[in-house]
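Undergrad: Structure for this input, please:
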Amino acid sequence: MHDEIDELVDDLAAAAGLAVQLTDTNFNSLTFGPHRGKVDWIRRETLLTRTTSAEIRRYLDTFNVRTAMGPVHIPADPSRDTMARLVVPVRSNGRTVGFLWFLDDGTAAHPAVLDRIVAAAERLGRLLNRDAHRQQLVADRLRDLVGEHEPSRQESIRFFEDQGWSARRVAVTVAAAVDPAAQPMDQTAVTEALDAPRGLDRKVLRAVHDDAVVLLSPAAAAEDPRRTAGRALDVLAAGGVAGWVAGVGGVHPTLAGAADSYRQARCALRVARSMSEHRPIADWPRLGALRVLTLLPVQALQQAIEPRLLPVLADATLVETLRTYLVEAGDIRRTCAALHVHRGTVYYRLRKIEQLSQLSLRDGDDRLTIHTSLHMARLAGMA
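TA: Below is the predicted model:
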């Protein structure tokens, strides 16, 4: 599909003898033909970054490009150092799906040239619309692939196998905001960021699912899914979607394991949201004993916490000290260094923890109880 679009844009550039660029509805570059001769700073910036800055959007919006039903001529503006442009909406089924931009030296005003441009825009509209429908179909199939309805899951497996995924190892990544209540997902911004020209690799399938983004990626090596997750967070941040974390599921040998990888990624996402030391990416295979706890619902975690530890959990300073001490395997020197406090301060806080809880940090069973309860409390949002 994309090769067909690129070929059509190249042919149009050659036929019109003009520098042409195809953008999405937000003026971000999708593809462009050969450029010969002079270009202005707007064209240069959009070609180099493949995105359009807010400043450029504001300028172009003064010509009502987004609401245009037909070609729009934008005159040159020497004060802004901008060249004349012809903008042709690319439409399909009564809606605009993109724009063709030409740096116009007057050639585009010729009726024969303009007719050819408009005809090409109509064909591009059909291609972009087909591409959008295909992306929607892939997203729907991906949601079914990781869902609970077995017949739909089997149908999706067959669909993706027909697309060449039958012999691939796969892994699922789930990305979402750290606090979905504070940062509700802007689905449009997320989709635009992932689908931008310099966004996520096309071979990574993606779908918005509930409060998160689900990514299915091929995994030739164990590190591949983690790299995919990192890339996804990078392009989301570049697209203005900040404060996101990701959970990565285990690698499975076939598509049949995608649902398990998705559930693992969801569990890992809980860890990334609850435990700052696991941000921005929590990887299921690396979570160790935490894997067991992530399988429990919040209510079960709350009920399983050692009651004697509740007074300690109410004090953020004691919780931080306790967590650091346990992470550092009871090494006082490393605990002091990590907390940037004096040795006496750490000893004082540890004694206070033992007094409040009536549990001993020197007793193996008590120590296991404390450490497990602390993990459960953090996953349940209580610490």
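
Undergrad: From here on, just use CA atoms for contacts and neighbour counts.
TA: Will do.

Undergrad: got a list of what the residue sitting nearest the centre point of the chain touches?
TA: For the chain, the residue nearest the mean C-alpha position is Ala232 (4.2 Å; C-alpha atoms, centre = their mean). Contacts for Ala232 (C-alpha atoms under 8 Å, 6 or more residues apart in numbering) come out as 194, 199-200.

Undergrad: export those residues to JSON lines and tack on secondary structure, neighbour count and distance to Thr49?
TA: What follows is the contacts of Ala232, written out as JSON lines (DSSP: H, G, I helix; E, B strand; the rest coil; neighbours: other C-alpha atoms under 10 Å; distance: C-alpha to C-alpha, whole Å):
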{"residue": "Leu194", "secondary structure": "helix", "neighbour count": "23", "distance to Thr49": "15"}
{"residue": "Gly199", "secondary structure": "coil", "neighbour count": "18", "distance to Thr49": "11"}
{"residue": "Leu200", "secondary structure": "coil", "neighbour count": "22", "distance to Thr49": "15"}
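
Undergrad: Show me where the stretch 151-300 of the chain has its strands.
TA: 170-177, 205-209, 212-218, 244-248, 281-283 (DSSP state E, counting those that start in this stretch).

Undergrad: Please convert the ones you listed to a markdown table, extending it with mean neighbour count.
TA: Shown next, in a markdown table, are the strands of the stretch 151-300 of the chain (neighbours: other C-alpha atoms under 10 Å):
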| stretch | mean neighbour count |
| --- | --- |
| strand 170-177 | 29 |
| strand 205-209 | 20 |
| strand 212-218 | 24 |
| strand 244-248 | 29 |
| strand 281-283 | 27 |
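
Undergrad: Would you do the same for the sequence below? I want to compare the two.
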Amino acid sequence: MEIQQLVDELAERLQHSVAVDDPHGHLIASSKHFGDEDAPRVNVVLSRDLDPRVAKYLFSFGIRSATEKVVIPGKDDLGLKARCCYPLRHRRQLLGFIWLIGDHGTDEVIRPYAERIAETLGQQYAASHANADRLAELGRQLLSRTDAGRHAADGLRAEGFAADGSAVYLIAVAQPAGRSRPPSFPELLSTGPVQEWVHTGRSAIEVDLDAAAVLICAPGDGPETGFDRLLPRLADRLAQGDVRVGISAPGSLGDVQELLRQALLSAGAGHLFTDLGAVNQWDEMFTERLLLEMALAPSVDTTPPRHMAALFDASNETLLNTAETYLDHGGDRSATADALYIHRSTLYYRLSQIQKLTGLSLADGHGRLSLHLAIKLHRIAGSDIGRLVQTDEDHG
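TA: Prediction:
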């Protein structure tokens, strides 16, 4: 019997509303209301997601490790009525919760339904993970440059992934060289935005590369795909860390090697360019995209011209950083001094030294553009961003 049918049947017997969530608080099924609902329950039904403050309060009662019913007191400042929670476990694995507002003392009625719902969730979990494993293997083949990779797109379409020819996106997570491996998407977002994608295993496939974790996403068409919700929530989640996420332009499964390159470079750009955020889309970047393509093109010489060479000597790193900060702030001396935590007179002295070393007037637009380009290309050439693309080329 389907979970929704079981939830509706239990609600009718109890004459109280019933909801079933997954282990992260995302709504799986909800009965009709019987007048006992509160604001958080209504919000969950509308958004299919728990308010983070409510989730934190509910999870603080140890419901994720519980094996028996847990009664949770109400909390007025959250608009939360007292409720009880029945963990749903199949072969000891937590697959969700049954929620009832109030404590009705009807365990003998509820427990058989809890067991049947847990059994159904267990069957769905096993089926979805078997399917996810098949898709993951095809995804690994797709991102490789082997013969198998060239046939993987057809295999994915046969499995129903982007079968209608809809656009796919690649999302890559990367960290600077020398750091620990980037977290996988489940580790990074186990309670958050990526759940819109991975709950079925069909709308996103995760592939781990040497230097990045990658999601192949097929959002489809329409406003309910979750893609518009995923990106800002990713940015918010990553804002305080050193992980960066890059997102390719839309393309087809046949274009996946180029999409992978775009996603990896977009992630790497977040480490290189301080004005970018934690999440960057290839087709939303312009200057950075041009600089990356220029710096990584094998036929392009990014060596600074001779008259600028002294500025790029290791002994002049402070002056180089000052020039870059000044140019990044559009020549605003006050903002530059603040950003560098130096007095304006110190900045004026450094700027005069930069002009002497380079022979450029920082009041001249062409000179400023030349110097800015030289600095950015130097930063890219000296970075490890090429490692990400090389990982792509060598994968498989």
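
Undergrad: Please point out which of the contacts of Ala232 of the first structure the second structure shares.
TA: Of those, the ones still in contact in the second structure (both residues aligned by TM-score structural alignment, their matches' C-alpha atoms under 8 Å) are Leu194.

Undergrad: So which of the contacts of Ala232 of the first structure is the closest to Pro225 of the first structure?
TA: Nearest to Pro225 of the first structure out of the contacts of Ala232 of the first structure is Leu200 (C-alpha to C-alpha; 12.8 Å).

Undergrad: still on that earlier bit, can I get the strands of the stretch 151-300 of the first structure in CSV with distance to Gln355 of the first structure?
TA: Output for the strands of the stretch 151-300 of the first structure, formatted as CSV (distance: least, C-alpha to C-alpha, whole Å):
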stretch, distance to Gln355 of the first structure
strand 170-177, 38
strand 205-209, 46
strand 212-218, 42
strand 244-248, 37
strand 281-283, 34
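
Undergrad: So for Gln187 of the first structure, which of the ones you listed sits nearest?
TA: So among the strands of the stretch 151-300 of the first structure, strand 205-209 is nearest, using C-alpha to C-alpha, at 7.5 Å.

Undergrad: related to what we said a few turns ago, what about the aligned partner of the residue nearest to the centre of the first structure in the second structure, distance to Arg350 of the second structure?
TA: Applying TM-score structural alignment, one finds that Ala232 of the first structure aligns to Leu230 in the second structure. According to C-alpha to C-alpha, to the nearest Å, Leu230 of the second structure and Arg350 of the second structure sit 44 Å apart.

Undergrad: Which stretches in the stretch 1-150 of the second structure count as strands?
TA: Under DSSP E, counting those that start in this stretch, the stretch 1-150 of the second structure gives strands at 18-21, 27-30, 70-72, 83-90, 93-101.

Undergrad: Would you confirm that Ala39 of the second structure contacts Ile101?
TA: No: using C-alpha atoms under 8 Å, Ala39 of the second structure is not in contact with Ile101; the gap is 11.5 Å.

Undergrad: Same drill for the two, tell me which one is more crowded.
TA: Set Ala39 of the second structure next to Ile101 and count neighbours by other C-alpha atoms under 10 Å: Ile101 wins out with 22 against 11.

Undergrad: Wait, that one touches Gly35, no?
TA: No: using C-alpha under 8 Å, Ile101 of the second structure makes no contact with Gly35, being 10.3 Å away.

Undergrad: Quick check: neighbours shared by these two?
TA: What both Ile101 of the second structure and Gly35 touch, as defined by C-alpha under 8 Å, 6+ apart, is the set 16-17.

Undergrad: can you tell me which helix in the first structure is longest?
TA: The residue-count maximum for a helix in the first structure (DSSP state H) belongs to helix 111-145.

Undergrad: how distant is that helix from the center of its chain?
TA: Here helix 111-145 of the first structure is found 23 Å from its chain centre; the criterion is C-alpha atoms, centre = their mean, to the nearest Å.

Undergrad: which strands and helices sit next to that helix?
TA: helix 2-16, strand 85-92, strand 95-103, helix 150-160, strand 205-209 (3 or more C-alpha pairs under 8 Å, 6 or more residues apart in numbering; DSSP states H and E).

Undergrad: one more time with 7 Å
TA: strand 85-92, helix 150-160, strand 205-209 (3 or more C-alpha pairs under 7 Å, 6 or more residues apart in numbering; DSSP states H and E).

Undergrad: Of all these, which one is nearest Ala13 of the first structure?
TA: Per C-alpha to C-alpha, nearest to Ala13 of the first structure of these: strand 85-92, 13.1 Å.

Undergrad: In terms of secondary structure, what does the closest one contact?
TA: Counting by 3+ C-alpha pairs under 7 Å, 6+ apart, strand 85-92 of the first structure packs on strand 72-74, strand 95-103, helix 111-145.

Undergrad: Who are the packing partners of the first one?
TA: Packed against strand 72-74 of the first structure by the contact rule (3+ C-alpha pairs under 7 Å, 6+ apart) you find strand 85-92.

Undergrad: Next, the angle strand 95-103 makes with the strand it packs on.
TA: If you take axes from the mean of the first three to the mean of the last three C-alpha atoms, to 10 degrees, strand 85-92 of the first structure sits at 160 degrees to strand 95-103.

Undergrad: just to revisit the earlier point, taking the helices and strands packed on helix 111-145 of the first structure together, which one is wrapped up most tightly?
TA: Most buried of those by mean neighbour count (mean count of other C-alpha atoms under 10 Å) is strand 85-92; its value is a mean of 23.

Undergrad: which other residues reach that strand?
TA: 68-75, 96-104, 121-122, 124-126, 129 (C-alpha atoms under 7 Å, 6 or more residues apart in numbering).

Undergrad: sorry, back to before: any chance of the helices and strands packed on helix 111-145 of the first structure in TSV, plus distance to Gly364 of the first structure?
TA: Converted to TSV, those look like this (distance: least, C-alpha to C-alpha, whole Å):
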stretch	distance to Gly364 of the first structure
strand 85-92	68
helix 150-160	45
strand 205-209	43
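
Undergrad: closest to Arg143 of the first structure out of the ones you listed?
TA: strand 205-209 (6.7 Å).

Undergrad: one step back: of the contacts of strand 85-92 of the first structure, buried ones?
TA: 71-74, 96-104, 121-122, 124-126, 129 (16 or more other C-alpha atoms under 10 Å).

Undergrad: ok so, going back, between the strands of the stretch 1-150 of the second structure, which one is nearest to Glu159 of the second structure?
TA: Across the strands of the stretch 1-150 of the second structure, closest to Glu159 of the second structure is strand 27-30 (C-alpha to C-alpha), at 23.8 Å.
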